[in-house]
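> just the structure for this:
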Amino acid sequence: MTHVVTEACIKCRYTDCVDVCPVDCFHAGPNFLVIDPEECIDCAVCVAECPAGAIYAEEDLPEGQELFIQLNAELSQQWEVISSNEGALPDADEWKEKTGKLALLER
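Okay, here's the model as predicted:
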């Protein structure tokens, strides 16, 4: 199994999770992070580090977030690896608690 970044990350892109990842499996897009399922070793250290609560084990995904399994796999092949904390997006705290952000995902 792998871990998955879900909708809560969109428009936030906190990168606290990146610093603790031992295998550099995170990839960064304009306003979202994804986890490469081929690189993730399922260590779970990133889960507690995410201020938005956006990372879940694949088997524990909240209802309605299942499509992010495929999105993480797809976008991790397109976006560059991120291996250190770059800070959150400027208005991340304003978006952190909002839902229904899928349409705002920038590829």
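
> C-alpha from now on. contacts and neighbour counts both.
Will do.

> tell me where this structure has strands.
3-5, 26-28, 33-35, 55-57, 80-81 (DSSP state E).

> figure out how far the lengthiest helix in the chain is from the centre of its chain.
For the chain, the helix reaching the highest residue count under DSSP state H is reported as helix 67-76. How far helix 67-76 lies from its chain's middle: 10 Å, per C-alpha atoms, centre = their mean, to the nearest Å.

> to compare against the first, here's another:
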Amino acid sequence: MTHIIAEPCIGTKDTACVAVCPVDCIHPTKENPVFEKAEMLYIDPGTCIDCGLCVDECPVKAIFPEDDLPAEWNKFIEINAHPPKDLGLTWG
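Sure, this is the predicted structure:
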């Protein structure tokens, strides 16, 4: 199981979650040139260790364990696994 960033992140892109992630699995970071182009942040499911530190840190409550993701946001499982290609974010 991994964590999923869902709809509340769209347009917000608060990076508090990035700062607490021990494995740097949340992208793009502010340092990445595509940060401004991205509409939200994404979690690399192959890197996420399911620690949950990002959940409480998110000010818009956009991050959920995959099993607790509200059904209306299920599409964000796929969106996190395969971010828009134009962002150049590829997961291992």
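
> would you pull the TM-score for this pair?
TM-score of the superposed chains, computed with TM-score structural alignment, normalised by the length of structure 2, equals 0.81; 81 aligned residues with a C-alpha RMSD of 2.0 Å.

> minimum distance to Glu94 of structure 1: which of the strands of structure 1 has it?
The minimum distance between Glu94 of structure 1 and the strands of structure 1 falls on strand 33-35, with 17.4 Å, by C-alpha to C-alpha.

> quick one: the closest one aligns where in structure 2?
The aligned range for strand 33-35 of structure 1 in structure 2 is 41-43, by TM-score structural alignment.

> can you check stretch 44-53 of structure 1 too?
So stretch 44-53 of structure 1 sits over residues 52-61 in structure 2, by TM-score structural alignment.

> gap between the two ends of the matching stretch?
12 Å (C-alpha to C-alpha, to the nearest Å).

> now it: buried residues?
Using 16 or more other C-alpha atoms under 10 Å as the test for burial, stretch 52-61 of structure 2 gives Gly52, Cys54, Val55, Glu57, Cys58, Pro59.

> who touches it?
Stretch 52-61 of structure 2 is contacted by residues 3, 8-9, 14, 16-18, 20-21, 62-65 when judged by C-alpha atoms under 8 Å, 6 or more residues apart in numbering.

> run the chain-centre distance for that stretch.
Relative to its parent chain, stretch 52-61 of structure 2 has a centroid offset of 11 Å by C-alpha atoms, centre = their mean.

> can I get the contacts of stretch 52-61 of structure 2 in TSV with neighbour count and distance to His82 of structure 2?
As requested, these are exported to TSV (neighbours: other C-alpha atoms under 10 Å; distance: C-alpha to C-alpha, whole Å):
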residue	neighbour count	distance to His82 of structure 2
His3	25	14
Pro8	16	18
Cys9	20	16
Asp14	17	20
Ala16	13	22
Cys17	21	19
Val18	22	19
Val20	15	23
Cys21	17	20
Ala62	21	18
Ile63	25	17
Phe64	18	17
Pro65	16	17
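
> which of these sits closest to Leu89 of structure 2?
In terms of C-alpha to C-alpha, no member of these lies closer to Leu89 of structure 2 than Val18, at 15.3 Å.
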